[in-house]
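1. Okay, predicted coordinates and the sequence, questions at the end:
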Amino acid sequence: MSLLKKDPLQIIAFQSYGTRTHFYLRGRALEDENIDLQQQGLLRLLINSWKRIESDEIKNVDVNIKLSDGTIISTKTDDHGYFIAEFTHKNLLELANEEGWVLAEVSYGEMKMKRTIQKGNLFPAEVLIPSRKVEFGVASDIDDTILHTGVVSRLKWKLIYNTFFKSAKKRKSLEGAAEFYHLLHRGVSGTNANPIFYVSHSPWNLYLYLELFLRQNNFPKGPILLRSFEYFTSRKKRRTGPRKKHEITNLLETYVDLPFILIGDGGEHDLDIYMELAKQYPNRVKAIYVRSVTHRKKMLRIKNLIDNYKDVPVLIVDNSQQAMDHAREHGFIKSL
């Protein structure tokens, strides 16, 4: 934390998920460095990108979470400003709206230091509690699955340019992706609220950026599951396994009666992870969709992986229409 500048404090509560009786919320306490996600100028975009990476966290402070029924839980931030709050509740569905979101307020507890706190020390939080009427869940990658990033470009220069020199407002989704996700969200009846979970290798520092992108491009609202920047830059992932697999495993373990559709792209190792999960959790994966990328060697590897694979329907798609046609054929979304 800078000793020369004392920015006001904020809390970013990440959209999280739970069950009827289990409340779970992640978030982070930070200095508010006045990052304007609507800015378009090149210099300003670069400054904002640097601020997202070089965040000033508020570590080892008390944080309180209050639900609409008056329930309060307290927790503490860690050395990187992150916090996790979880507790058992008699029935969270009673507090949820028709889409399954439970609203809460997050605030700083008593602090030894005198600091200005934004928004009157009341920051909004949302936790998704899927209803019992849902048919399935969707776990989707973000990069090159719904958002053009250029992850397979030489030296990843497109990924770097798009992330640091383009505003979230200017980023465009892959054609038809938002429509497909809304159809999955509504299910075969057209009236369901199947939960959508966005899982990415990106660090939590990009949370607000990705949230704005999803909102600007009219994707269904859903928890965004990222990873800490320390994990992103370390070799820890080699010992603990891919973070994406860990997050989707948590979903499968949390919703033990809910099957999932898994969506990713051919640029990384999404299909490897998804096929492994389908093997570990028999009858829990309804289908796997893989977005093709413009990389011949990577796509050849993907096609070799699915040759003679019969466990779960796997479809390589060049566009969203192909995925929609397949989903209708298999009864995942409403027929025309």
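-> Received it, and whenever you're ready, just let me know what you need. All values reported here derive from a predicted model rather than from experimental measurement.

2. all contacts plus neighbour counts: C-alpha atoms, from now on.
-> Will do.

3. how close does residue 234 get to residue 82?
-> 18 Å (C-alpha to C-alpha, to the nearest Å).

4. want to compare, so here's the second one:
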Amino acid sequence: MSPGFVFRWLGWPFRYAFSKIKKKIGKLDRLRLEVFLALSNGTEVLVKGRVVEAYRQSRPSSKKSALQNILATLRRYAGSSVPDARVRVQWGNFEEVLITDSEGVFESLLRLPSQGETVSDVIFLTLIPEEGLVPEKEHVERKVRRIDSFYPRAVISDIDDTVIISKATNLGEKLWLSVSKNAYTRRPFPGVSEFYQLITRAGRYPVYYVSSSDWNLFDLIRDFLEYRKIPRGPILLKDAHVNLKNIWKSGGGNHDHKLEKIRFLMDFFPQQRFLLIGDSGQHDPELYAEIVREFPGRVEAVYIRRVGKKDPEREKVLNELLSPNQVAWVKTTAEAMQHAKKHLTFS
């Protein structure tokens, strides 16, 4: 008898209990097709989403109690990802079938038709039914967001402890905030809305949010930005699937995926110059320094919110790569706003 068989046999009561808990808190016997991105640079369209077990979820509200928010979080993380599911992408006369990876994620770069051909600005996605795979909806529509390269500036921003108060360096506080609050009760740093409205000219310049949070939090982040009147934009999160068994890992682990996603944005929009905004709580200064090295002349300025004490040795790297007018280490959003008004141009 193999050790693997023994462990599987011993673990079946826990798996059975876990499946019962998932059903109790709202998991449905259907699959949900979620579309996160349909982003165009005028030449290609990035389509990205995932397939997960569907769950019941009510709209968030500022009146929800901590217990109600905890139950909503359990529902959010109850569904397992679905690998090897087939998703049909239809865009005008174009059609492609994508296969989800081990995390239930699918992604594709679609080429725009040649000049002169008309194309719809809506992409239709369908989860192809198979034995045991029952879609929640017949199909999902997503409007393509086109961002042209003529914008003089774009913003790439972290989320946790940059826009939203997350306490990412304290696991206990971070987990409590994550499970007990919702999109309407999570708090931004003071002045964030005004600062982002300023640097994006009230949302006219594009902003991309790149975070180590997992895709389970996509709708929370989207609703939070809208509710707090922070300019919305494409949200790029970590592909690793997090569920009730490893919810404490959400937002942690390796942050190299952020570097990969920022590189993608720099390549996808080669004419744009960027502001990079982050915090010193994790690895944003080091990641942004690498981007400055790899894409000389493409970074207009870097804003880093200091978490904890000043670290001259750590700050030295960015300070040597950019001029003093291009780097701001700040404790408050008001300091960042003051720097932007003094050193950035707003055409």
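-> Yes, it's here. Remember, predicted model here, so these are calculated numbers, not experimental data.

5. Can you give me the TM-score here?
-> Scored against TM-score structural alignment, normalised by the length of the first structure, the superposed chains reach a TM-score of 0.81; 315 aligned residues with a C-alpha RMSD of 3.1 Å.

6. about what we covered before: out of residue 234 and residue 82 of the first structure, which sits in the busier spot?
-> Remark: of residue 234 of the first structure and residue 82, residue 82 carries more neighbours, 22 against 9, as counted by other C-alpha atoms under 10 Å.

7. What's the match for residue 184 of the first structure in the second structure?
-> Taking TM-score structural alignment, residue 184 of the first structure has residue 199 as its aligned residue in the second structure.

8. tell me which element the residue nearest to that match when sequence neighbours are not counted falls in.
-> In this structure, residue 199 of the second structure finds its nearest non-sequential neighbour in residue 340, 7.4 Å apart by C-alpha to C-alpha, 6 or more residues apart in numbering. Element membership for residue 340 of the second structure (DSSP states H and E) is helix 333-343.

9. Which residue numbers in the first structure does that helix align to?
-> Using TM-score structural alignment, helix 333-343 of the second structure corresponds to residues 320-330 of the first structure.

10. go on, stretch 209-226 of the second structure?
-> Counting by TM-score structural alignment, stretch 209-226 of the second structure corresponds to 198-215 in the first structure.

11. How about residues contacting that stretch?
-> 14, 37, 52-53, 55, 139-143, 168-169, 171-172, 220-229, 232, 243-244, 247-248 (C-alpha atoms under 8 Å, 6 or more residues apart in numbering).

12. Now with 7 Å, please.
-> 37, 52-53, 139-142, 168-169, 171, 222-229, 232, 243-244 (C-alpha atoms under 7 Å, 6 or more residues apart in numbering).

13. quick one: what's aligned to residue 125 of the first structure in the second structure?
-> Mapped onto the second structure by TM-score structural alignment, residue 125 of the first structure lines up with residue 142.

14. residue ranges of the strands in the second structure, please?
-> For the second structure, the strands defined by DSSP state E occupy 27-40, 44-55, 86-91, 94-99, 105-111, 122-127, 140-143, 145-146, 154-157, 207-214, 235-238, 274-279, 299-305, 327-330.

15. In CSV, list the ones you listed along with distance to residue 15 of the second structure.
-> Formatted as CSV, those follow (distance: least, C-alpha to C-alpha, whole Å):
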stretch, distance to residue 15 of the second structure
strand 27-40, 15
strand 44-55, 16
strand 86-91, 26
strand 94-99, 27
strand 105-111, 24
strand 122-127, 27
strand 140-143, 32
strand 145-146, 41
strand 154-157, 39
strand 207-214, 23
strand 235-238, 26
strand 274-279, 39
strand 299-305, 43
strand 327-330, 47
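
16. so which of the ones you listed comes closest to residue 178 of the second structure?
-> With C-alpha to C-alpha, the closest approach to residue 178 of the second structure among those belongs to strand 207-214: 10.5 Å.

17. what about burial for the contacts of stretch 198-215 of the first structure, which qualify?
-> Taking 16 or more other C-alpha atoms under 10 Å as the criterion, what is buried in these is 37, 52, 139-142, 168-169, 171, 222-227, 229, 232, 243-244.

18. List the residues that contact the nearest residue to residue 302 of the first structure once chain neighbours are set aside.
-> Leaving aside its sequence neighbours, residue 302 of the first structure sits nearest to residue 266 (C-alpha to C-alpha, 6+ apart; 6.6 Å). Applying C-alpha under 7 Å, 6+ apart to residue 266 of the first structure gives the contacts 290-293, 298-299, 302.
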